[in-house]
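# need a 3D model of the following:
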Amino acid sequence: MGIKEQSNPFQLQTPKRHRIDPTPDAEDSQTKYIHTANAMSAPPYNKLKYYTAGTPNGFKPAIVLEELGLPYEVREINFMTNEQKEAWFIEINPNGRIPALKDSDDFRVFESGAIMLYLTDMYDKERKISYEYGTRDYYEELSWLMFQMAGIGPMQGQANHFRAMAPVYSEYAIKRFVDETKRLYSVLEIRLSKADWLAGDKYTIADIANYSWLKFSEILEDIDFNEYPGVQRWMKRIADREAVQRARKVPPSGRSDEEMKQWLKSMIARVEALKGTNKDESKM
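Next comes the predicted model:
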């Protein structure tokens, strides 16, 4: 008599897709993970309100909303009055940062990466800009999305700050963060020198997330994109998309690219003028 094969109770079992459902069909008593009878993603509310401002992180979900053709309301957050720190907004995003999204009056998502994943999970049924959950390409997409969230965003954000926004001049900080940003761009170049898109063979939220930050660097003029020809071609493909062009007006900045460049040059000149001094404008 042969030995009956025992199933492994610790083996990870995952559905092909998941959905957020206010009334799940069942709850597994051992793992406490929510399971649903229908594994197909379905939007729970479809009443979208997007809280944003003209930043790379704000640009990312705006592109997703436009690519998916979703109806949504825009609420611009005024940084000049520190509106993002007001109590009503902290209820939506406890971190007091943009962007944030509400889908109905009592369901919120914050952090740009989470918003992008939510929108594709709930609304990208045809997988126009995402891959099916659990597939090899899905995890490649997720890897490049996290590459932006954990790498390019923080490093380039610091480069931008010390280059154009800081109250003091720090040659060390500028060099450190600009050099690290260039290194990360070279990682993108390795992939994009031999492929059209970051994940698999199609345009996804991984491309959207990274492009949104590189577009800002293009305006800042800190990096010579001629050193990254694959990245240049990829950026052109994305910039030419109608949805991307519409998203650039969410919210409307009132400035052209050239006007933005001139404004940033004046900001950079202000920081450069502090070189060789001990001035700290935050204390003035």
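# make it CA atoms for all contacts and neighbour counts henceforth
Will do.
# can you tell me the helix or strand for residue 172?
Element membership of residue 172 [criterion: DSSP states H and E] is helix 171-192.
# ok, now residue 69?
Per DSSP H and E, there is no helix or strand for residue 69.
# can you give me the neighbour number for it?
Residue neighbour count, defined by other C-alpha atoms under 10 Å, stands at 11 for residue 69.
# one more sequence to fold, the one below, so I can look at both together:
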Amino acid sequence: MIDLYTAATPNGHKVSVALEEMGLPYTVHPIDLASGEQKQPWFLKLNPNGRIPVIVDREADDFAVFESGAILVYLAEKTGVLMPSDVKGRSRVMQWLMFQMGGVGPMMGQANVFFRYFPEKIQPAIDRYQNESRRLFEVLDAQLAQTEWLAGDALSVADIANWCWVRTHRWSGVSVDGLTHLQRWLDAMKARPACQRGVAVPVKVQSLVEDDKGSAAFIAQAQKMVQR
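This next block holds a predicted model:
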């Protein structure tokens, strides 16, 4: 059994989608980011950095894993799925996973901060992060013109990691217009039942992806989190 400490964010969804795709049983422990629960001493024992998600593998002597990318690799190696066993295949997955960890996530995250959450509009910062996010989307689109999935002909943790961020492009103010291969991939991922279940953990926030309903309350909470 896996204990998942998470919240409704792209990084949190990466792990819940992976758990759903892998068919692993897990227990959800929602973390209230707005109140700073992730900074409490009990949580810092699981992740010294005070961020979600974290898993605790009860079948492995309560082994705790933090950092969403590290969790994905751990779960893939534990189950033997969503990660090729050959060296080159594994490397391809790791390359696109690191692409998300070092590029897509940080750039979109900063786009969110400056486009949605900062009290004043700093247009050069907004332009910088939105433009860089769009550039990264174009890299993904070029790759997906050659392969069905990011690392080849099979779904992997790299697809899960990138999708959980790219699906929120509207919230970051970044268009996917004209990126037909990326759009095909987005639709394919969205249609997967495990993906649908995973992005509803711990609560469903689909409206923030597709429209602005309820966005004011979400922004108010996010502004508190940005200041922590």
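# circling back: so the helix holding residue 172 of the first structure matches what in the second structure?
Here helix 171-192 of the first structure aligns to the second structure at residues 123-144, judged by TM-score structural alignment.
# mean offset of the helix holding residue 172 of the first structure relative to the second structure (after superposition)
Aligned to the second structure and superposed, helix 171-192 of the first structure gives a mean residue distance of 0.6 Å (mean C-alpha distance after the TM-score superposition for the first structure).
# give me the distance between the two termini of stretch 225-244 of the first structure.
20 Å (C-alpha to C-alpha, to the nearest Å).
# tell me the contacts of the aligned partner of residue 100 of the first structure in the second structure?
Aligning on TM-score structural alignment places residue 100 of the first structure opposite residue 54 in the second structure. Going by C-alpha atoms under 8 Å, 6 or more residues apart in numbering, residue 54 of the second structure touches 4, 5, 6, 46, 47, 64, 65, 66, 67, 68, 71.
# same deal with residue 135 of the second structure?
Residue 135 of the second structure touches nothing, counting by C-alpha under 8 Å, 6+ apart.
# what is the burial count for the equivalent of residue 109 of the first structure over in the second structure?
Aligned by TM-score structural alignment, residue 109 of the first structure pairs with residue 65 of the second structure. By the criterion of other C-alpha under 10 Å, residue 65 of the second structure has 20 neighbours.
# and residue 65 of the second structure, which of the three is it?
Secondary structure for residue 65 of the second structure, judged by DSSP: H, G, I helix; E, B strand; the rest coil, is strand.
# for it, give its distance to residue 3 of the second structure.
Applying C-alpha to C-alpha, the value for residue 65 of the second structure to residue 3 of the second structure is 10 Å.
# kindly report the same for residue 169 of the second structure.
Residue 169 of the second structure is 29 Å from residue 3 of the second structure, where distance means C-alpha to C-alpha.
# who's more crowded, the two?
Neighbours were counted for residue 169 of the second structure and for residue 3 using other C-alpha under 10 Å; residue 169 has more, 22 against 17.
# so residue 54 of the first structure is in which element?
Using DSSP H and E, residue 54 of the first structure falls within no helix or strand.
# residue contacts, it?
250, 251, 252, 253.
# and residue 159 of the first structure, what's its match in the second structure?
In the second structure, residue 159 of the first structure lines up with residue 111, judged by TM-score structural alignment.
# so what's its match closest to, chain neighbours aside?
Closest residue to residue 111 of the second structure apart from its sequence neighbours, by C-alpha to C-alpha, 6 or more residues apart in numbering: residue 129 at 4.9 Å.
# and that neighbour, what does it touch?
So residue 129 of the second structure contacts 107, 108, 110, 111 (C-alpha under 8 Å, 6+ apart).
# is it true that the second one touches residue 172?
Yes - when contacts are counted by C-alpha atoms under 8 Å, residue 108 of the second structure is listed as touching residue 172 (6.1 Å).
# which neighbours do these two have in common?
Both residue 108 of the second structure and residue 172 are contacted by residue 130, under the criterion C-alpha under 8 Å, 6+ apart.
# neighbours around the aligned residue in the second structure for residue 214 of the first structure, how many?
Using TM-score structural alignment as the criterion, residue 214 of the first structure maps onto residue 166 of the second structure. For residue 166 of the second structure, the neighbour count with other C-alpha under 10 Å is 25.
# next one: residue 166 of the second structure from residue 68 of the second structure, what distance?
Per C-alpha to C-alpha, residue 166 of the second structure is found 16 Å from residue 68 of the second structure.
# do a quick rundown of the helices in the stretch 1-150 of the first structure.
56-67, 87-90, 112-123, 136-147 (DSSP state H, counting those that start in this stretch).
# hey, which of those is tucked in deepest?
Using mean count of other C-alpha atoms under 10 Å, the stretch among the helices of the stretch 1-150 of the first structure with the largest mean neighbour count is helix 56-67, at a mean of 24.
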